[in-house]
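>>> can't give you the sequence, but here's the structure:
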């Protein structure tokens, strides 16, 4: 959500952001509603002032004057009721329109419509070469009895799965490794509520555009989160934070849920696109300072790269174009890890700066050095998401005999185990 003063002063910049992000936001209508609200509010204030003046003077007036004042008072009451009803409707429309206004992309964000227009920044690592016919992650996992999809699908539906045996331990090891890495860098580990109110989804910008991707619990008017970012940003909802405590760094560990609406028939085999997954999320809350936000963005992006390098998984970093960065993002980098079975780099992490977009919606502020109240800036980036990260890990570390070598950095979390091998028959 942008400051309405900024929208009034820079309508062309905001309209360009709407067009560049391929969104549908009627800025002209918003400004018209905003103007009518201000005019109607002024008219309401004038009538209320007149009504109050009449009330104060009634007792000292002659009978005829009191009668005239009464007639005028009733007319004011009728007029006020109509104006206030209209004003309430205008404010509802205004609130809805404001929720559709995007953040302004940073200057370095490339213009584009889709993933093909993202700009590659760098690559790291050497792509694996096999001297045997490599298997995909499902063949590997099923051969090692690490996953069972058919039994999950028969009672939980498509895109469901069981992790089993060392598959469970491997996922836990990866998540714990990432948490330890982030804790060492000053992040506070947090487990979060998985069910939240609509206000939390609106406050973090996942609604109104993302309703179709969220699971709803109508009896309790709650929604399942698709990322712990929702809960971690909402943690400080309607608070005024201390300047000395900024930036705050959180590592959220949670199960996440996404309906994957609109992906029918896409990525149906394997663990790439599932409804339920585990994730460690980086969330940072900082001062309203563009330079600091940019520094923090590259800090959390660097954390992700350090994690993938420690796991020795080849990846590339791409700067997302305007059509890919979404409603609230000012800048976004996507980190894509090499997946042999897909013969390409595929998204495993997403690093975003949102400036005060979420803070305005969620009412999160701090008091600056001069005492001025300002909205905080928020940033987020994936620490790790599983089971998607299991795809490159299993495929890159596979051996000809069907076993999988455990990455060195994960061995301390698996009792120094070096390999996961087939079960004895």
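Looks like it arrived, so ask away. All values derive from a computational prediction rather than experimental measurement.
>>> When you work out contacts or count neighbours from here on, use the C-alpha atoms and nothing else.
Noted.
>>> biggest helix in the protein by residues?
Criterion DSSP state H: the longest helix present in the chain is helix 63-98.
>>> Check which residues of it are buried.
Under the neighbour-count criterion of 16 or more other Cα atoms under 10 Å, helix 63-98 has 66, 69, 70, 73, 76, 80, 83, 87, 90, 94, 97, 98 buried.
>>> likewise stretch 329-342?
329, 330, 331, 332, 333, 334, 335, 336, 337, 338, 339, 340.
>>> Ok, stretch 291-302 next?
By 16+ other Cα under 10 Å, the buried positions in stretch 291-302 come out as 293, 296, 297, 300, 301.
>>> ok, the fourth one - contacts?
What that stands for is residue 300. Applying Cα atoms under 8 Å, 6 or more residues apart in numbering to residue 300 gives the contacts 282, 351, 380, 381.
>>> Between all of those residues, which two are separated the most?
282 and 351 (9.0 Å; Cα to Cα).
>>> More neighbours: which of these two?
More crowded of residue 282 and residue 351, by other Cα atoms under 10 Å: residue 282, with 29 against 25.
>>> Okay, the more buried one and residue 84: tell me how far apart.
According to Cα to Cα, to the nearest Å, residue 282 stands 44 Å off from residue 84.
>>> now residue 366: how far from residue 259?
Per Cα to Cα, residue 366 is found 35 Å from residue 259.
>>> Who has more neighbours out of those two?
Neighbours were counted for residue 366 and for residue 259 using other Cα under 10 Å; residue 366 has more, 22 against 17.
>>> Is it correct that that one falls within a strand?
Yes - using DSSP: H, G, I helix; E, B strand; the rest coil, the assignment for residue 366 is a strand.
>>> how about it, what does it touch?
Here residue 366 is in contact with 240, 241, 242, 243, 287, 373, 374, 375, 376 (Cα under 8 Å, 6+ apart).
>>> Look up how far residue 271 lies from the spatially closest residue to residue 161 that is not a sequence neighbour.
Once flanking residues are discounted, residue 161 sits nearest to residue 149: 4.4 Å by Cα to Cα, 6 or more residues apart in numbering. According to Cα to Cα, residue 149 and residue 271 sit 9 Å apart.
>>> Next, the closest residue to residue 310 other than its chain neighbours: secondary structure please.
Leaving aside its sequence neighbours, residue 310 sits nearest to residue 409 (Cα to Cα, 6+ apart; 6.7 Å). Look at residue 409: counting by three-state DSSP, its state is helix.
>>> Residue 409 and residue 308 touch, don't they?
No - counting by Cα atoms under 8 Å, residue 409 sits too far from residue 308 to count as a contact (10.7 Å).
>>> Of those two, which one has the most company?
For residue 409 versus residue 308, the count of surrounding residues by other Cα under 10 Å is larger for residue 308: 21 against 16.
>>> quick one: which helix or strand includes that one?
If you go by DSSP states H and E, residue 308 is part of helix 290-310.
>>> Run the chain-centre distance for the helix or strand following that helix.
Using DSSP H and E, the helix or strand that follows helix 290-310 in sequence is strand 315-319. Between the centre of strand 315-319 and the centre of its chain there are 19 Å (Cα atoms, centre = their mean, to the nearest Å).
>>> try it against this one:
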């Protein structure tokens, strides 16, 4: 959540941040009003509790009629205390509802606008050229026996699939290469649970604007994660991290599940936009001051992975209106998809500053005073298995339907240099 002091001391900045995302500033006024009501309710409750304790002390010393009179006052005051406590709880809930609905203010550097208002920061490599009509990944996958869409739909429904043969091997190779690269860069390897409690989902901002895209287990306080960012963010919830332990970097493998709400009719062919995929996610705990440089490092590691796959790609600075609730700034790496003749997102990295840490109560001790402050959290996709497979097949395809294997990936496929179509 945002810093309450920022809301109180500089509400115009929060209003401007809402406008930059294309959101109403009404919630800011509602939160300010709720904050005033909450503080008033707390003061009223504490005053009545103090009076109740004072009367209790007098009752213990009093006798006769005086004691009876004081007991009558105590009973009346007890009812007022109970009423004041209920008012305090209601005011706290109203405050939480309001403040939790305010997203992280976007960075000044983030472009203003919506999905189409990104800024291209860099374009890397050369667009692949073919002296034949290039096939899309669905046709190539069929020729290679890499995945089975029809049986995926039969077994699980639309937007599901089986990876088979070389497709399953590619999945394993990409995950292993990504984990090896993360480990070489100092990340602690993690295999993360794909089911989490609501605290983790809410703490990372996935029960706000993204709630419609989340699978919930009916009758239980459990959700299927759409990214291992969620369990990794909650990993250190309610903890104080030693300052000398920062940054703490984790790379987690997990299965991810998304309803893809709002995507009806979009990317219905193939395995680009699906309900299930596996992913290697980088996650970092650091200080807010260091988070901006760490964000650049995460982007550099993502680019290193894209370069290893020998892909043509661009890096974009995502506009404020297209940021998730928790992100202050976000960079996407988009690979060129030949059959679509456009760039599509393969990886992204977000700096969430102290937004998630405030919700999940993750702090560190600052300076010699021993005072605790919220840490910053950052996340970055190193490899989501379905989309790199698409980019690899379409970028490195050859006229006969075979696919050249990038040199960095060959050791993870037993030295295989070319993926050959089935006979």
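Received it, and whenever you're ready, just let me know what you need. This one's a predicted model, so the numbers in the text were calculated from it and none came from an experiment.
>>> quick revisit: the longest helix of structure 1 packs against which elements?
Secondary-structure packing of helix 63-98 of structure 1 (3 or more Cα pairs under 8 Å, 6 or more residues apart in numbering; DSSP states H and E): helix 27-57.
>>> which parts of the helix it packs on are buried?
Going by neighbour count (16+ other Cα under 10 Å), the buried part of helix 27-57 of structure 1 is 27, 30-31, 33-34, 36-37, 40, 43-44, 47, 51, 54.
>>> do the same with stretch 396-403 of structure 2
Applying a neighbour-count criterion of 16+ other Cα under 10 Å, one finds 396, 397, 398, 401, 402, 403 buried in stretch 396-403 of structure 2.
>>> what distance separates the start and the end of it?
End-to-end span of stretch 396-403 of structure 2 (Cα to Cα): 5 Å.
>>> next one: stretch 250-266 of structure 2
33 Å.
>>> As a quick check, tell me the outermost residue of structure 2.
residue 64 (65.4 Å; Cα atoms, centre = their mean).
>>> shared neighbours, residue 282 and residue 351 of structure 1?
Common neighbours of residue 282 of structure 1 and residue 351 (Cα under 8 Å, 6+ apart) are 300, 380, 381, 382.
>>> Could I get those residues in JSON lines, plus columns for distance to residue 391 of structure 1 and secondary structure?
Shown next, in JSON lines, are those (distance: Cα to Cα, whole Å; DSSP: H, G, I helix; E, B strand; the rest coil):
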{"residue": "300", "distance to residue 391 of structure 1": "23", "secondary structure": "helix"}
{"residue": "380", "distance to residue 391 of structure 1": "23", "secondary structure": "strand"}
{"residue": "381", "distance to residue 391 of structure 1": "20", "secondary structure": "strand"}
{"residue": "382", "distance to residue 391 of structure 1": "16", "secondary structure": "strand"}
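>>> Turn the residues you listed into JSON lines, columns for distance to residue 129 of structure 1.
Listed next are these as JSON lines, based on distance: Cα to Cα, whole Å:
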{"residue": "300", "distance to residue 129 of structure 1": "30"}
{"residue": "380", "distance to residue 129 of structure 1": "34"}
{"residue": "381", "distance to residue 129 of structure 1": "30"}
{"residue": "382", "distance to residue 129 of structure 1": "28"}
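>>> can you tell me which of those residues lies nearest to residue 211 of structure 1?
Residue 211 of structure 1 has its nearest neighbour among those in residue 380, at 20.5 Å by Cα to Cα.
>>> got the contact list for that closest one?
When contacts are taken as Cα under 8 Å, 6+ apart, residue 380 of structure 1 is in contact with 229, 281, 282, 283, 284, 300, 351, 352, 353.
>>> Three-state assignment for the second one, please.
Using three-state DSSP as the criterion, the local structure at residue 281 of structure 1 reads strand.
>>> pretty sure residue 190 of structure 1 belongs to a helix, no?
No - going by three-state DSSP, the assignment for residue 190 of structure 1 is strand, not a helix.
>>> returning to what we had before: which two of the buried residues of helix 27-57 of structure 1 have the greatest separation?
Farthest pair in the buried residues of helix 27-57 of structure 1, by Cα to Cα: 27 and 54, 40.6 Å.
>>> What's residue 233 of structure 1 aligned with over in structure 2?
Counting by TM-score structural alignment, residue 233 of structure 1 lines up with residue 233 in structure 2.
>>> just checking, its match touches residue 204?
Yes - under the criterion of Cα under 8 Å, residue 233 of structure 2 is in contact with residue 204, at a separation of 6.9 Å.
>>> who has more neighbours, these two?
Comparing residue 233 of structure 2 with residue 204 by other Cα under 10 Å, the one with more neighbours is residue 204, at 29 against 23.
>>> looking at it, the more buried one is touching residue 356, isn't it?
Yes - between residue 204 of structure 2 and residue 356 a contact is recorded at 5.4 Å, counting by Cα under 8 Å.
>>> Distance of residue 201 of structure 2 relative to residue 417 of structure 2?
Per Cα to Cα, residue 201 of structure 2 is found 42 Å from residue 417 of structure 2.
>>> between the two, who's got more neighbours?
Per other Cα under 10 Å, whichever of residue 201 of structure 2 and residue 417 has more neighbours is residue 201, with 26 against 15.
>>> Are we agreed that the more buried one is in a strand?
No - per three-state DSSP, residue 201 of structure 2 lies outside any strand segment and is helix.
>>> List the contacts of it.
207, 223, 230.
>>> run the last query once more with 6 Å
By Cα atoms under 6 Å, 6 or more residues apart in numbering, the contact set of residue 201 of structure 2 is residue 207.
>>> Now do it against residue 318 of structure 2, distance only.
Per Cα to Cα, residue 201 of structure 2 is found 23 Å from residue 318 of structure 2.
>>> gap between stretch 43-55 of structure 2 and the chain center?
43 Å.
>>> just the helices in the stretch 101-250 of structure 2 please.
137-144, 149-156, 166-184, 198-203, 229-234 (DSSP state H, counting those that start in this stretch).
>>> In JSON lines: these, plus distance to residue 265 of structure 2.
What follows is those, written out as JSON lines (distance: least, Cα to Cα, whole Å):
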{"stretch": "helix 137-144", "distance to residue 265 of structure 2": "17"}
{"stretch": "helix 149-156", "distance to residue 265 of structure 2": "16"}
{"stretch": "helix 166-184", "distance to residue 265 of structure 2": "25"}
{"stretch": "helix 198-203", "distance to residue 265 of structure 2": "27"}
{"stretch": "helix 229-234", "distance to residue 265 of structure 2": "27"}
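>>> Figure out which of these is closest to residue 267 of structure 2.
Using Cα to Cα, these put helix 137-144 closest to residue 267 of structure 2, at 12.0 Å.
>>> Okay, buried residues for that closest one please.
Those would be 137, 138, 140, 141, 143, 144, for helix 137-144 of structure 2 by 16+ other Cα under 10 Å.
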